[in-house]
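Q: this is a predicted model, with the sequence first.
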Amino acid sequence: MTVKRVASLGDISEHAWNDVADPRDMFQSHAWLRALEQSGDAPVTYLIARRPGDPRVLGALPLYDSLPSRGDYLSWPELHFRDLLAAGSRGGRLGLLAGSCAGFSTRLIVDRTLPSPTRTAVLRALREAAGAVAAERGLPYTFFLFLDAAAWRDLAPLTADGDHHRLASVAQTELELPGAGFDDYLATLPRNTRTSARREAGVFAKDCSTETVPLREAIPAVAPMIVNVRAKHGMAYSVDVVTRRLSAYASALGDGAATALLCRVEGRVVGTGVMCRWHDRLYVTDFGRLDDGAPDPFVYFNAAIYEPIKHAYAAGLSTVVTGAGAELGKARRGSAVLPLVHLAWAAADGGDRQLGAAQAEDRETYWRKLRSTHPTYFPAVWDELL
């Protein structure tokens, strides 16, 4: 096979790309990646694997420049591999970011109809091509962030002596919707949680009014609130960065599928949840709120969980992807907790495999303890990683 470098998805037909992308994964879609590219969020190169003379795409890999000035957890891998950064980087840069840079689970863009050995060969060719790009730019690593378990399973046979991997500090949470409405969802919760959820939704409904509007119209109002929440959790974002990302959602999905839930108390917008619909899944991509002492009648649980669940039921969707972070709060409200893995591919073998081993073991210990304390929240897929 051959691997070609392409500067823009505008040079790849939407049909050819989406034929190989997972149709259930919004972040693999031609629409999302093209919108992200056009937003200027980060310089990108696409690697495209094909058989010679055959236009069909066998596999693909977006490669984004990692920009240290950004400092955010989506697009700066060094935040997840500080040990590698301390060991010696190139002007604050360790490498390229491969695959998704969305903060949701990263899956591989590879033709699933191919036999397993052929898929492995495609991924190996993409790995080697990514390593060549990194080496040309004087960078020692190519990173995958937030790999889901299936992607890690596919990539694990390709890892080499100089590679590093570790569980992410956050996990993906997803809720498969039971029944046909919000009451059916509540009925699946344990009694104590169900009582709390009813109270949280009731207080919110009494004190808050809500409005769902096209995300495009709401970006100037909601971007500062999202930045505020992320800053509280130590994530260095600017309003411009968040605005570009929200604009990419709006551009990729359109007004009907990229929406913002506005939560008002006494007429003022005090919180927001960003919802993106893709096929039968609803992604809750962002939460924001004011930080000025405004009343908080359970705005987070409603804007990030309950109201999106109601929205998904009304739209006939099957799944609400509640995202990474705050795992226990989401799990108590019905979401499954799914593991994510960070991987640093060395551009050349011979790196120190022991570097960062203690940090990786600490992360495994953290998740192991959490799972032993709350076993019902963690499905069996964790077994292979713990």
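A: Structure received.

Q: going by C-alpha atoms from here, please, whenever you check contacts or count neighbours.
A: Fine.

Q: please enumerate residues in contact with stretch 240-260?
A: Stretch 240-260 has contacts (C-alpha atoms under 8 Å, 6 or more residues apart in numbering) with 31-32, 34-36, 38-41, 212-216, 218-220, 223, 226-227, 272-278.

Q: quick one: buried ones out of those?
A: 31-32, 34-36, 38-39, 41, 212-216, 218-219, 223, 226-227, 272-278 (16 or more other C-alpha atoms under 10 Å).

Q: just the ones of these in helices?
A: Secondary structure defined by DSSP state H assigns 31-32, 34-36, 38-39, 215-216, 218-219, 223, 226-227 of those to helices.

Q: make JSON lines from these and add distance to residue 103 to it.
A: JSON lines is the format used below for these (distance: C-alpha to C-alpha, whole Å):
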{"residue": "31", "distance to residue 103": "18"}
{"residue": "32", "distance to residue 103": "14"}
{"residue": "34", "distance to residue 103": "17"}
{"residue": "35", "distance to residue 103": "16"}
{"residue": "36", "distance to residue 103": "14"}
{"residue": "38", "distance to residue 103": "19"}
{"residue": "39", "distance to residue 103": "17"}
{"residue": "215", "distance to residue 103": "19"}
{"residue": "216", "distance to residue 103": "21"}
{"residue": "218", "distance to residue 103": "22"}
{"residue": "219", "distance to residue 103": "19"}
{"residue": "223", "distance to residue 103": "17"}
{"residue": "226", "distance to residue 103": "15"}
{"residue": "227", "distance to residue 103": "15"}
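
Q: try it against this one:
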Amino acid sequence: MVDIRMATSVADFTQGEWDRVVDDQNFYQSHDWLRGLEYLGGSRGVIAGRVGGELVGALPIWAGEHYTPGLFHLPSMFGDVPGEWEARFLWLGSHRGVSNGLVVSPDHLGVLGELLDYARSTAARAGLAGVVMPYVPIGKAVVLAAQHPAAHVLLHSAEAEMVVPPGGVAGHLAALCRRDCGKQRAELRQFHSAGNSVTWSPMTGAVVAEAADLITQNRARYGSGQGREWMSRSFAAQERSGVLGQATAGLCRREGRTVAIIVCYRFRSSLYARYFGFDYVRAKPRHEYFVLVYSMALDFAARQGFHRYHLATSALDVKARRGADLIPQAAVVLPVTDRWPTPEAVRTHNHRFAVRFHLRFGHRLGCLDWRRWHIDIPDAGT
């Protein structure tokens, strides 16, 4: 017998019991990461299932961003699928997360169906159009949707990641085509000729202060209105939750000062690139972004024994050119009624999305495993 209840916070669970049911490639739904988000923006709720008092599965929830174009704008994602995409939904996964795996015991996958049903009923009582969990790796999305007869799987994005070669960047460059290898070697030469050097450090108070400044400069350069104070509060929340202890900073120094930084997080056998910053006020770029993110971090990952290096969902063209694998991501959608979307509309959308990626990246044969993109995705009603 499964006991399904709504908890007010991930703090209602111990780190041990929560992370025991978090899969290995799911850092952004780990206990301390979610707790850090709550310290920053408040508690949002968790639908949890227990068997005999033991946690066997959970779905974090949040309110979503319904009317702002961007990463969480459903009409932009699924405008070719007839449905109530302009309405409000109950969102599942980490707050504004773009990588959502599953929080479930492998021995109790069936609890996912009961969790989804509880979420759907919660959405119906609130007058919402349904439930959506975006940015789920396709294999996990299929597993999740298979547990509920009304769930649909809709492709909408991809996550870039790299297998960490034993030789680090040297092994990585050897596997690239001649043109891409030559380009990256030229960047490394220019990077070092500028007098840059890189060291790796825990997120001490001094490193956090430098990181907040440089990351804010980089975010402002690309349109973010969140200032340094917001970045400082983010790190303070992470320190409070404990997840900052899993962070490592790659500090690029030139002429005695830090000009660039990358902040990565360790989770089991994987390394996650999260933030990059640069001092645009006092320094001129010399390929610091590309070298830190795609060379130095890969070297660090190899030295530390990590198996995979996660690079998120942005700038996929750049990441594909640098040897990353593109893993399809899907949204699992459950409307509160069974009237939409139709299985045919879902199949057409998924085929069209996969073909679009094929046309965009087909010339880079190594970055896409087409078995992941053209699988027969089961859909509600079929």
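A: Everything's here; your move. Keep in mind that what you see is a predicted model, and the values were worked out from it rather than measured.

Q: drop the TM-score for these two in here.
A: The TM-score (TM-score structural alignment, normalised by the length of the second structure) is 0.82; 371 aligned residues with a C-alpha RMSD of 3.5 Å.

Q: show me which of the ones in helices among the buried ones among the contacts of stretch 240-260 of the first structure is closest to residue 295 of the first structure.
A: Distance to residue 295 of the first structure across these (C-alpha to C-alpha) is lowest for residue 226, with 17.3 Å.

Q: with adjacent residues omitted, what lies nearest to that closest one?
A: Once flanking residues are discounted, residue 226 of the first structure sits nearest to residue 288: 3.9 Å by C-alpha to C-alpha, 6 or more residues apart in numbering.

Q: which position in the second structure pairs with that neighbour?
A: By TM-score structural alignment, residue 288 of the first structure lines up with residue 277 in the second structure.

Q: one more: residue 145 of the first structure?
A: By TM-score structural alignment, residue 145 of the first structure lines up with residue 134.

Q: now, which of the ones in helices among the buried ones among the contacts of stretch 240-260 of the first structure sits nearest residue 351 of the first structure?
A: Checking these against residue 351 of the first structure by C-alpha to C-alpha gives residue 36 as the nearest, at 32.9 Å.

Q: what about the residue nearest to that closest one when sequence neighbours are not counted, neighbour count?
A: Nearest non-adjacent residue to residue 36 of the first structure, counting by C-alpha to C-alpha, 6+ apart: residue 248, 5.2 Å away. Residues near residue 248 of the first structure, counting by other C-alpha atoms under 10 Å, number 25.

Q: you'd agree residue 94 of the second structure is up against residue 27?
A: No. The criterion here is C-alpha atoms under 8 Å, and residue 94 of the second structure misses it with residue 27 at 10.2 Å.

Q: ok but residue 96 of the first structure is inside a strand, no?
A: Yes. Remark: residue 96 of the first structure belongs to a strand, assigned using DSSP: H, G, I helix; E, B strand; the rest coil.

Q: how about it, what's its partner in the second structure?
A: Match for residue 96 of the first structure (TM-score structural alignment): residue 90.

Q: then residue 112 of the first structure?
A: With TM-score structural alignment as the criterion, residue 112 of the first structure lines up with residue 106 in the second structure.

Q: can you tell me how far that match is from residue 56 of the second structure?
A: Using C-alpha to C-alpha, to the nearest Å, residue 106 of the second structure is found at 9 Å from residue 56 of the second structure.

Q: mutual contacts of the two, please.
A: Here residue 106 of the second structure and residue 56 have residue 21 as joint contacts, going by C-alpha under 8 Å, 6+ apart.
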